[in-house]
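K.L.:
below is the sequence, then the predicted model.
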Amino acid sequence: MQYTHLGRTGLTVSRIALGTMNFGELVDEAASFKIMDEALDAGINFFDTADVYGGPQSPDMAKGYGISEDIIGNWLDQDPSRRDKIILATKVYQPMDTGPNEKYLSAYHIRRACEASLRRLKTDHIDLYQMHHIDRATPWEEIWQAMEQLIREGKITYVGSSNFAGWDIATAQCTAASRHLLGLASEQSLYNLTQRTVELEVIPALRHFGIGLIPWSPIGMGLLGGVLGEITEGRRATSALQRQIQKLRPQLEAYEALCQDLAQTPAVVALAWLLHNPVVTAVISGPRTVQQLQQNLQALTLKLSDETLAKLDAIWPGPGGEAPKAYAW
């Protein structure tokens, strides 16, 4: 396993993070346990979840909420020594019930959500507590006050963000600095070969502030996982995925042909491309099986040549660089 620091912090995490969004919804508890066992045996020490994972992410369908955290908590409860072997990350923001204060980033909700996550995870602390989305209705002074309190109480250690714009990251860091806080340790963003908007302003902001990037959806909701080959083999894609396939078919054909030339699976190439970016701390792998996890780990040893990186850029062009040069001078 390869390890690196989480952004500018002294915390060391594996470059592949185990994503657990599928636990409880697409993967039952027994299978989830096997995946976590395999991850730990492979040296993965970075486990990522969220309070809302485990069921339909809708405020009127809250019965599924917290199941992913419950499953992780049950796994930790089987062998309490596991807790000290992993960096445990979860998230706050999403509606956890239909009440007006059961969502977002008020100090009231942050405190209650953290305590609920701790109960489900069967632990006394969360290593990385991430804001799942920006809440521009709540002042940063209130958010950081709530996070400071949780840090003082030993309930969380580091704070991260997810789905923040570049200027949100800058605002968060400036406010944290005024309170003499470390601020954000990491940002989780949608980032893969098909979705490169964060290259405009988010990645430059992260590099400037020393914040680690944790890409989610690294294989583009399945698009970069060899989807054309799967259809050929008889596996049916969802209607939404089929529409994307039709829209991007020429690029997908070129991409899968390139992966075939490299004698690598498309998913591994997609993960390896992300790992080449020095701002990326860890890539989230959200496997549904042990076999998928084992395959994804191959990305750690795949080194893509400059020629291959250029071919990937030609197939999946980004926004043209960083702002403002991407659209001005």
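P.N.:
Great, that's in hand. Residues are numbered from 1 along each chain as shown.
K.L.:
for the rest of this, base every contact and every neighbour count on C-alpha atoms.
P.N.:
Fine.
K.L.:
how close does the residue positioned nearest the centre of the chain get to residue 251?
P.N.:
The geometric centre of the chain, computed from its C-alpha atoms, lies nearest to residue 216 (CA atoms, centre = their mean), at 3.9 Å. Separation of residue 216 from residue 251 (CA to CA, to the nearest Å) stands at 21 Å.
K.L.:
related to what we said a few turns ago, list the contacts for the residue nearest to the centre of the chain?
P.N.:
Residue 216 is in contact with 188-191, 283-284, counting by CA atoms under 8 Å, 6 or more residues apart in numbering.
K.L.:
structure two is appended below for comparative analysis:
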Amino acid sequence: MQYTHLGRTGLSVSRLCLGTMNFSWTTEKPDAFAVMDSAHDKGINFFDTANRYGRPHSGVTESWLGEWFAQGGGRREKTVLATKLYGAMGDWPNEGKLSALNIRRALDASLKRLKTDYVDLYQFHHIDRDTPWDEIWQAMEVAVQQGKILYAGSSNFAGWHIAKAQGVAKARGFMGLVSEQSLYNLIARTVELEVLPAAQDFGLGVIPWSPLQGGLLGGVLKKEQEGKRRLEGRAKETLDRLRPQIEKYEALCDQLGHAPGDVALAWLLHQPAVTAPIIGPRTADQLDSAERAVELKLDAETLKKLDEIFPGHKPAPEDYAW
């Protein structure tokens, strides 16, 4: 496994981040534990979760991680743990978003479920347009002083959200955001307009979610032909719309001799500011292909061909102006 620093910090994280959103949905607890053990075996030290993940109710996924940590063996010590808050955890007022009150309560609840006394990376799952940044940062400063969090990150922010957050943090003498978790893959490249440039300028590591765009970049046409996958509804509509591009993409991957999912992950690892794509394996075996992607080097000609199939964006304003 390869490692890099998370943004401008000195924190070393693996080039792949283990996502846990599937836990309790498509992955049962014994398999989830096996996935996490296998991730450590492969050198993946960066795990991502959220207080809202899990069924039949929010908090289940964090609780599973807590049970896994409680087994000992250095599991917690070896893990750079990232979780998130924003979505409501109940029906009563102040059980969601980023008020100082909810940050305090949500963090304490997450720590209890995770069976740990601190979180390495505490992330805002969404922008809160109703809470001023001075209030948000004051609450986070207290959490840092208490030793409950080490770093703050964002998710699904626009470029100007990052800029505003960092401006207020700087005025307070606070480190501010060190990472941004965004939808980013060969198909979904909107963040190249302003989010990636903002992240680079302010020293944030980018953590792409949905790196295979819901499986569309994971060899979906071949799986469809083999009867291993059948898409319906919105997913089928998206595939039908993108079919010509995906046909070209899978043909290119065949020429390269690499699985489409490996190429999609490797492409992300070649992009500026990207720290670690989030992978969400349902079983331990599915980690193998992700591990191969870290070692896969794409030459300039291949990167050019991928851009021709899935055109991206230049930074704004050059993308739409001179």
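P.N.:
Ah, there it is. Note that the structure is a prediction, hence the values are computed from the model and not measured.
K.L.:
quick one: TM-score?
P.N.:
Once superposed, the chains reach a TM-score of 0.98 (TM-score structural alignment, normalised by the length of the second structure), with 321 aligned residues with a CA RMSD of 0.9 Å.
K.L.:
before we move on, the earlier item: what's the matching residue for the residue nearest to the centre of the first structure over in the second structure?
P.N.:
Matched across to the second structure, residue 216 of the first structure falls on residue 209, judged by TM-score structural alignment.
K.L.:
then residue 241 of the first structure?
P.N.:
Match for residue 241 of the first structure (TM-score structural alignment): residue 235.
K.L.:
from the chain's centroid, how far away is stretch 308-322 of the second structure?
P.N.:
Mean-position distance between stretch 308-322 of the second structure and its chain equals 24 Å (CA atoms, centre = their mean, to the nearest Å).
K.L.:
start to end distance for stretch 300-308 of the first structure?
P.N.:
End residues of stretch 300-308 of the first structure are separated by 16 Å (CA to CA).
K.L.:
on contacts alone, who are the packing partners of the longest helix along the first structure?
P.N.:
Longest helix of the first structure, by residue count under DSSP state H: helix 239-261. For helix 239-261 of the first structure, the packing partners by 3 or more CA pairs under 8 Å, 6 or more residues apart in numbering; DSSP states H and E come out as helix 227-232, helix 266-275, helix 306-315.
K.L.:
which residues of the second structure does the helix or strand just after the second one align to?
P.N.:
I take that to be helix 266-275 of the first structure. Proceeding N to C from helix 266-275 of the first structure, the next assigned helix or strand is strand 283-285, under DSSP states H and E. Alignment of strand 283-285 of the first structure against the second structure: residues 277-279, by TM-score structural alignment.
K.L.:
hmm, residue 16 of the first structure is touching residue 284, no?
P.N.:
Yes. Shown here, residue 16 of the first structure and residue 284 form a contact pair, counting by CA atoms under 8 Å, at 6.0 Å.
K.L.:
the more surrounded of those two?
P.N.:
residue 16 (28 against 24; other CA atoms under 10 Å).
K.L.:
how close does that one sit to residue 44 of the first structure?
P.N.:
7 Å.
K.L.:
likewise residue 170 of the first structure?
P.N.:
For residue 170 of the first structure, the distance to residue 44 of the first structure equals 30 Å [CA to CA].
K.L.:
who's more crowded, these two?
P.N.:
residue 44 (24 against 18).
K.L.:
need the counterpart of the more buried one in the second structure.
P.N.:
Checking TM-score structural alignment: residue 44 of the first structure goes with residue 44.
K.L.:
what sits against the aligned residue in the first structure for residue 145 of the second structure?
P.N.:
Aligned counterpart of residue 145 of the second structure in the first structure: residue 152 (TM-score structural alignment). For residue 152 of the first structure, no contacting residues are found, by CA under 8 Å, 6+ apart.
K.L.:
equivalent analysis for residue 181 of the second structure, please.
P.N.:
The contact partners of residue 181 of the second structure, taken as CA under 8 Å, 6+ apart, are 153-156, 206-209.
K.L.:
what's the answer for residue 272 of the second structure, then?
P.N.:
196, 200.
K.L.:
what separates it from residue 198 of the second structure, distance-wise?
P.N.:
12 Å.
K.L.:
coming back round to it: can you check what angle separates the longest helix of the first structure from helix 306-315?
P.N.:
150 degrees (axes from the mean of the first three to the mean of the last three CA atoms, to 10 degrees).
K.L.:
mean deviation of helix 239-261 of the first structure from the second structure?
P.N.:
Here the mean offset of helix 239-261 of the first structure against the second structure after fitting is 0.8 Å, by mean CA distance after the TM-score superposition for the first structure.
K.L.:
Provide the aligned range in the second structure for the strand or helix carrying residue 69 of the first structure.
P.N.:
According to DSSP H and E, residue 69 of the first structure maps onto helix 67-78. Per the alignment by TM-score structural alignment, helix 67-78 of the first structure matches residues 60-71 in the second structure.
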